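J.: below is the structure, and that's it, no one-letter string:
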């Protein structure tokens, strides 16, 4: 009897050890294989744009490219800003924005292809928030808000839509790549303005994120599977030395729903379902900022070849 008890105890110990090793293996597999750490792009594959900034994906042949006029951002027929914005140029030719609401829109002229599979790039230096205790610059239904999160100072670079205002709500589709003052990044989808926002996906925190330093930021979107789904990617150049790493990605192939009620969502007849996949192009791509003082330089948009 004692021998049988010892035998059972030995079997239980061996089985427990195997189970622990199996769990450790699974955790390591998830960490290493399923979610590998971001890797820099190999030197042999590095392509540069006219600002000598690395391209993640190449420009499509004869595709649209837009580069900001660093001498005078206002001097561009396809660029428009919100009317109350002011810009001040530094000695290094970068620009300071002192406004709680920034909308730099890059539009499409008649005869041009609309923005669709795009890589939006720029360098920014976040300085401070424009908010004071208890303030709220925008209500939930103004163009400045994003479904109630307007208090968080952040940048949003978006494309695949048109005007974002209450007069033409169905034009206000967008895939929004966000970078927040606290180092958070995320993606949101806007099916119509403003009752068609989804929750945030691809949320991550930037380690060692600091304000008052130059960083590079990219938002990329491209269609997959014969235009039935869309991939969104965010990249960061944390030390502004052209060393870009992917920090967020989301694929939308459906079932990413607007988080408003059915009553509100369908109060505007845009002919879209609550999980509409934004595979369409749009005439306007926008560099947006809310409640943030920041510097910027070398903004660009390119139509890319999807991988």
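T.: Structure received. Just so we're clear, the structure is a prediction, and the values are computed from it rather than from any experiment.
J.: can we go C-alpha only for contacts and neighbour counts from here?
T.: Fine.
J.: residue 211: how many residues sit nearby?
T.: Applying other C-alpha atoms under 10 Å, we find 16 residues neighbouring residue 211.
J.: which ones are touching it?
T.: Counting by C-alpha atoms under 8 Å, 6 or more residues apart in numbering, residue 211 makes contact with 125, 126, 127, 128, 181.
J.: which members of those residues are positioned in strands?
T.: 125, 126, 127, 128 (DSSP state E).
J.: around the second one, how many other residues sit close by?
T.: I take that to be residue 126. 23.
J.: quick check: it touching residue 290?
T.: No: contact criterion C-alpha atoms under 8 Å: residue 126 and residue 290 do not qualify, at 11.6 Å.
J.: just give the nearest non-adjacent residue to the most centrally placed residue in the chain, would you?
T.: Nearest to the mean C-alpha position of the chain, counting by C-alpha atoms, centre = their mean, stands residue 177 at 1.6 Å. In space, and not counting its chain neighbours, residue 177 is closest to residue 187: 4.7 Å by C-alpha to C-alpha, 6 or more residues apart in numbering.
J.: residue 207 now?
T.: The shortest distance from residue 207 to any non-neighbouring residue, by C-alpha to C-alpha, 6+ apart, is to residue 183 (7.7 Å).
J.: mind listing what that neighbour touches?
T.: Per C-alpha under 8 Å, 6+ apart, neighbours of residue 183: 205, 206, 207, 209, 210.
J.: this is the other structure I want to compare:
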């Protein structure tokens, strides 16, 4: 397979230098995208005109490429740090599997293997390769060919510092967190005294069960979780979709945007088994005020009969739905955990939204199964013009001040271990 030879410099620029092996390499200078990767510099054994700087430019449509088994890409963390995982987005990773070895070093001379495996071959987005946390300054990925040829091609990569397994990999309830929390980001967990939590509005009466869980006996439920800033629609200066896209939030910079939202429920009685639980965010109040433009959201729908789908509410009420997928068996009578994940990514250099759903079928807090994966890259839906958007199908890339746990047509539901966390996208 031929590779493109178009040379692309990163936003920080790049310059040539001699690698310790004598092979030609490229060093990328500091840039915002480089800093986000965790690396202070990246080098490589060689390239075909697609430089290593392209792996830290924040753009999945660019890449580093080099021909031959054993080609390597190396990242410098700038100092010795605790490292526990590396995220890699393989070029055409949805079309071929890559055989590779990840190694780490504290001095750039002595290397220790962290991971020796193959990529999944199912996605061109990031895949995480975790290992026992260890001290490292340098990370090296050596590519030993792929399922189609001997090219080494990586679109983006990032170092994950710290221990992302227990205890930092679990919330205060002991529930496994699938994505690392954003440093200094927003986070909320259901309080032991939930009725006195000012950041949580159940809107209907709830009572505490003897096992510490809570009971809701209402057929229309909208339980709101506010950021630490709180909610005040008077502090939302505009609902213009183009402006919100540009600045990234609706009310405040710490609005819920890139989040992992978790809840465990037990469905005790239901009047319509085709209805569902919804964990949703990226907007404010959902009513007719402000022409409904405050009511934007992505809704992870977990249906009582075991199906799942995503809904996009460009404004209230304007829905688009993805097709149903089987997620689990019927929910009635058992504890089940659900996670809704929404995070911004780049697709062909443009901001898109990655939407994921997970289910913990045995409620052990640990065993999470992905049941839905969808990317909104701007071709889903078509009426953002109602709220000033220039493009009808534009993704909802901004945050909102309210995240909501919702359900209808279920007269008796127990719930527990609710949380909303801002994650590193």
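T.: Nice, I can see it. Note that the structure is a prediction, hence the values are computed from the model and not measured.
J.: TM-score for this pair?
T.: TM-score for the superposed pair, counting by TM-score structural alignment, normalised by the length of the first structure: 0.72. Supporting figures: 241 aligned residues with a C-alpha RMSD of 2.5 Å.
J.: just to revisit the earlier point, write the ChimeraX selection for whichever of the contacts of residue 183 of the first structure are buried.
T.: With 16 or more other C-alpha atoms under 10 Å as the criterion, this ChimeraX line picks the buried residues out of those:
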select :206,210
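J.: need the contacts of residue 183 of the first structure in CSV (columns: distance to residue 236 of the first structure and secondary structure).
T.: Output for those, formatted as CSV (distance: C-alpha to C-alpha, whole Å; DSSP: H, G, I helix; E, B strand; the rest coil):
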residue, distance to residue 236 of the first structure, secondary structure
205, 12, strand
206, 9, coil
207, 11, coil
209, 11, coil
210, 13, coil
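J.: hey, where'd the strands end up in the stretch 301-425 of the second structure?
T.: In the stretch 301-425 of the second structure, the segments counted as strands under DSSP state E, counting those that start in this stretch are 307-315, 318-321, 325-326, 335-347, 350-360, 369-376, 402-408, 412-422.
J.: which residues sit against the fourth one?
T.: Right, strand 335-347 of the second structure. For strand 335-347 of the second structure, using C-alpha under 8 Å, 6+ apart, the contacting residues are 58-61, 257-267, 279-280, 298, 300, 302, 351-363, 365, 377, 397, 423, 425.
J.: flag every buried residue along it.
T.: Quick answer for strand 335-347 of the second structure (16+ other C-alpha under 10 Å): 335-347.
J.: pick out the most distant pair among these.
T.: 335 and 347 (36.8 Å; C-alpha to C-alpha).
J.: so what's residue 292 of the second structure closest to, chain neighbours aside?
T.: residue 316 (4.6 Å).
J.: residue in the first structure paired with residue 406 of the second structure?
T.: Under the alignment (TM-score structural alignment), residue 406 of the second structure pairs with residue 288 in the first structure.
J.: about what we covered before: got a list of what the residue nearest to residue 177 of the first structure touches?
T.: Residue 187 of the first structure touches 175, 176, 177, 178, 200, 201, 202, 203, 232, 250, counting by C-alpha under 8 Å, 6+ apart.
J.: if I look at residue 35 of the first structure, how far off is residue 226 of the first structure?
T.: 26 Å (C-alpha to C-alpha, to the nearest Å).
J.: which residues of the second structure fall in helices?
T.: 32-37, 241-247 (DSSP state H).
J.: read off where the first one ends up in the first structure.
T.: Per TM-score structural alignment, helix 32-37 of the second structure has no counterpart in the first structure.
J.: which parts of that helix are buried?
T.: So for helix 32-37 of the second structure, counting by 16+ other C-alpha under 10 Å, buried means 33, 34, 35, 37.
J.: before we move on, what about stretch 44-61 of the first structure?
T.: Buried residues in stretch 44-61 of the first structure, counted by 16+ other C-alpha under 10 Å: 53, 54, 55, 56, 57, 58, 59.
J.: now that stretch, how far from the chain's geometric center?
T.: Relative to the mean C-alpha coordinate of its chain, stretch 44-61 of the first structure is positioned 19 Å out (C-alpha atoms, centre = their mean, to the nearest Å).
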